[in-house]
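Asks: Just to be clear, the model below is a prediction. Sequence and coordinates:
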Amino acid sequence: MGNKMAITKSKAGWLADVQPGGRGSKRYRKTFRIQAEAKVWETWIRAQVNSNSAWSPEKRDMRKLSSLAELWYESHGKELQAGEDTYKRIKALIVEMRDPMASDFDVIMFTKYRAGRIDAGITLSTVNREHAYLRAMFNELIRLGSWKKDNPLKDLRQFKVQENELSYLNSEQILPLLEQLQASSNVHVYLVAKICLSTGARWSEAEGLTLTQVRNGIIQFARTKSGKTRAVPIAENLEQEIHAHHKTHKRSNVLFDYCTGAFKEAIERTKIDLPPGQLTHVLRHTFASHFMINGGNILTLQRVLGHRDLKTTMRYAHLASSHLEAARALNPIAALTVG
């Protein structure tokens, strides 16, 4: 849209209304005694805009926040492992915020939004994830040159969340659970759970395995949360069991059907009490916990689980037998003689 300039007669005199950059740009208004003075001022404003960039400030960004989200998805998000799911979550929170103008979105608007979410009973972890989604979206748009301003959430801190104690199954729970899984009408659930317990795989990784990922005593997990492939050795009898299962239930290259529901039913039948949100993930925690209890190395565990950050794996370090022995031997009174 071109420059908007107008001179109109008013009770106070002649009003010059000038908007050099068009819609969304800075507007200048001034009243003059006679029309000729207004025209001279209008001409002067036009000359300043043409010769001095300071007189032609950047136009307001008229895009909606949803438009930025779509741009992020099309230029970057759809190539990510969980890009489609992340895009759905971003769109949902934008709807909750009533899709503001991109130029109006700021840290105050988001803090009001997340306060409302918390009042509605949404967990701090979920609110932190929403914060991370939007912050990452703006960072990527800045990198692509599609957002010229600062990231509006760059200085906003996330809430500190108290880490819940990780729940894992002991040997007295694992055997009855495997028995219930083996007795299930779902022919896939037992072996999927067994793979999780043997490799520390996430349920979705084990459930989505194909035959070509299992060979030479190794399972290659390709569709992982981090997007990186990792290889985990397995026992010969487990590999044979997987191939035998495929031979019995031939499904092209696919090994298993969806079986999360069957796992939940088996947990309920064994009366195992699990924290909220730790249904199938308890198997991954169980692998990691027993790995450390039995003398495993924390760096090896990091590679097996596929954690990017060692801090994530360190949650299991306190279970190491060497860690417990150190507490006995290295405490401040261990070397003292107590009468």
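Replies: Cool, the structure landed.
Asks: rest of the way, CA atoms for contacts and neighbours
Replies: Noted.
Asks: And the helices in this structure, which stretches?
Replies: If you assign secondary structure with DSSP state H, the helices in the chain sit at 35-51, 65-75, 83-96, 107-119, 124-144, 171-182, 189-199, 203-207, 236-248, 260-269, 281-293, 298-305, 310-313, 321-329.
Asks: Next, count neighbours for the closest residue to residue 56 other than its chain neighbours.
Replies: Leaving aside its sequence neighbours, residue 56 sits nearest to residue 49 (C-alpha to C-alpha, 6 or more residues apart in numbering; 5.3 Å). Other residues near residue 49 come to 15 when the count uses other C-alpha atoms under 10 Å.
Asks: Look up how far residue 153 lies from residue 49.
Replies: 33 Å (C-alpha to C-alpha, to the nearest Å).
Asks: what number of residues lie near residue 288?
Replies: Burial of residue 288, expressed as a neighbour count using other C-alpha under 10 Å, amounts to 27.
Asks: Next up, the contacts around it.
Replies: For residue 288, the residues meeting the contact criterion (C-alpha atoms under 8 Å, 6 or more residues apart in numbering) are 200, 301, 316.
Asks: again, but for residue 90
Replies: Taking C-alpha under 8 Å, 6+ apart, we find residue 90 in contact with 69, 130, 133, 134.
Asks: Please name the residues that touch the first one.
Replies: Under the criterion of C-alpha under 8 Å, 6+ apart, the contact partners of residue 69 comprise 87, 90, 91, 137.
Asks: What is the most widely separated pair among those residues?
Replies: 91 and 137 (11.7 Å; C-alpha to C-alpha).
Asks: The two - which one has more neighbours?
Replies: Neighbours were counted for residue 91 and for residue 137 using other C-alpha under 10 Å; residue 137 has more, 22 against 18.
Asks: Use this one as the comparison:
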Amino acid sequence: MAIRKLSTGKWLCECYLNGREGKRVRRQFKTRAEAIAFEQYTLDEMKAKPWLAEKEDKRRLNELVELWYKLHGRALSDNKGRLAKLYIISNGMGNPVASEITAKDWAHYRDDRLEGKIQNGYKTSLKSLKVSPGTVNCEHAFLRALFNELERLGEISYPNPLKNIREFDQPEKEMAWLTGEQIQKLFAACKIHGNDDLTLIIKICLSTGCRWSEAASLKATQLSPNKLTFINTKGKKNRSVPISDELYKELKERKDRYFKECYRQFYLVIRLAGIELPEGQMSHVLRHSFASHFMMAGGNIIVLQRILGHSDIRVTMRYAHFAPDHLEDAIRCNPLALMAKNNGGKVAAEVPAE
């Protein structure tokens, strides 16, 4: 239902008695109050005569997944991956009627996932691999986003069934970064491997804090005097980062698309350099290393946010503890330090003898 003012000065009340596909009722009024009263009258009529009201939504979850993909999902950068993940979720839940999904249904689904009772999107009695709470949280976010988007598009009229369900708390992951000595070993390993493209990509990542994919896909048009512009980024926004004269000259000598695929070779040189990284971290260690050294050198956290392209400062704050003066007030302002200052260098004043 909608009420809006027309160019004639009158107010239009527009109602659909059976959803967008049903009968439409339109009436014009001199005042907005009359239009509102008519809207309320129509609502009351629909309640008194249920056969006029919107039909119950019996579409199954797979149907909504297809609809979401058609209207929104196909425009995402990882559209096929997201679609496949949503089908796994839907099939794992038994492809239920979407409007009938409850918090309890989701709680039992994620329990089955954690216990390894769902394999390739279907329940099974066979022993399958258990997933981590992080994987379940990711699925939670995907399905919640689907319902939110369809609600925004007016395709569903019921509330998001996952709206008030909390995700699992996850401990902060270990964030590895390379020391100066490790960086030297890495370049030495690259020299042994003899891959110039690999060496230059590592230089770009360590010089600008960019992601591996951003560096590996660079083209000549993204290079300007002492500056690189990264496009098609994760945050959907282009950003430019200054570079040294030396790096600019190296890149200027190349033409068209700069690099051949060499991501797998990075694994080899990391092992060759004897560097051990936490599980799930590989090339991203170069981005972490840039940010860590930037802060240790006294860099500004806001400037770092812009260089890395983070839309949320909270993500950049992970590197704040590398700043030389980070939380140093804890040394100066703790109660023992204050007591020592007030008592001439002693932690506590002498207790007078009785």
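Replies: That came through fine. Because the structure is a prediction, the values reported are computed rather than measured.
Asks: Residue 40 of structure 1: which of the contacts of residue 69 of structure 1 is nearest?
Replies: For the contacts of residue 69 of structure 1, the closest approach to residue 40 of structure 1 (C-alpha to C-alpha) belongs to residue 137, at 47.0 Å.
Asks: which residue in structure 2 lines up with that closest one?
Replies: Taking TM-score structural alignment, residue 137 of structure 1 has residue 146 as its aligned residue in structure 2.
Asks: what sits against its match?
Replies: 65, 68.
Asks: before we move on, the earlier item: between the helices of structure 1, which one is nearest to residue 159 of structure 1?
Replies: helix 124-144 (6.6 Å).
Asks: Superposed on structure 2, what's the mean shift for that closest one?
Replies: When structure 2 is overlaid, helix 124-144 of structure 1 sits 0.9 Å from its aligned residues on average, using mean C-alpha distance after the TM-score superposition for structure 1.
Asks: just to revisit the earlier point, doesn't residue 57 make contact with the residue nearest to residue 56 of structure 1?
Replies: No. Because the distance of 9.0 Å does not satisfy C-alpha atoms under 8 Å, residue 49 of structure 1 is recorded as not touching residue 57.
Asks: what span of structure 1 lines up against stretch 209-217 of structure 2?
Replies: The counterpart of stretch 209-217 of structure 2 in structure 1, using TM-score structural alignment, spans residues 200-208.
Asks: so which of the contacts of residue 69 of structure 1 hold up in structure 2?
Replies: The subset of the contacts of residue 69 of structure 1 whose aligned counterparts are also in contact in structure 2, taking both residues aligned by TM-score structural alignment, their matches' C-alpha atoms under 8 Å, comprises 87, 90, 91, 137.
Asks: so can I have a markdown table of these showing distance to residue 338 of structure 1?
Replies: Below are these laid out as a markdown table (distance: C-alpha to C-alpha, whole Å):
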| residue | distance to residue 338 of structure 1 |
| --- | --- |
| 87 | 64 |
| 90 | 62 |
| 91 | 66 |
| 137 | 61 |
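Asks: Once you drop chain neighbours, what's closest to whatever residue of structure 1 lines up with residue 242 of structure 2?
Replies: For residue 242 of structure 2, the aligned position in structure 1 is residue 233, judged by TM-score structural alignment. Distances taken as C-alpha to C-alpha, 6+ apart put residue 218 closest to residue 233 of structure 1, at 4.3 Å, once the chain neighbours are dropped.
Asks: show me the contacts for the one you found.
Replies: Shown in contact with residue 218 of structure 1 (C-alpha under 8 Å, 6+ apart): 231, 232, 233, 234.
Asks: gap between the second one and residue 51 of structure 1?
Replies: So that's residue 232 of structure 1. Distance, residue 232 of structure 1 to residue 51 of structure 1, using C-alpha to C-alpha: 66 Å.
Asks: The first one too?
Replies: In this structure, residue 231 of structure 1 and residue 51 of structure 1 are 64 Å apart, going by C-alpha to C-alpha.
Asks: Looking at the two, which is more packed in?
Replies: The residue with the greater number of neighbours, taking residue 231 of structure 1 and residue 51 and applying other C-alpha under 10 Å, is residue 231; the counts read 18 against 10.
Asks: Nearest residue to that one in space, please, no chain neighbours.
Replies: With C-alpha to C-alpha, 6+ apart as the criterion, residue 231 of structure 1 has its nearest non-adjacent residue at 4.5 Å, and that residue is residue 220.
Asks: Repeat that for residue 25 of structure 2.
Replies: In space, residue 25 of structure 2 comes closest to residue 15 once its chain neighbours are excluded; the distance is 5.0 Å by C-alpha to C-alpha, 6+ apart.
Asks: what's the burial count for residue 60 of structure 2?
Replies: Summarising burial for residue 60 of structure 2: neighbours were counted as other C-alpha under 10 Å, giving 17.
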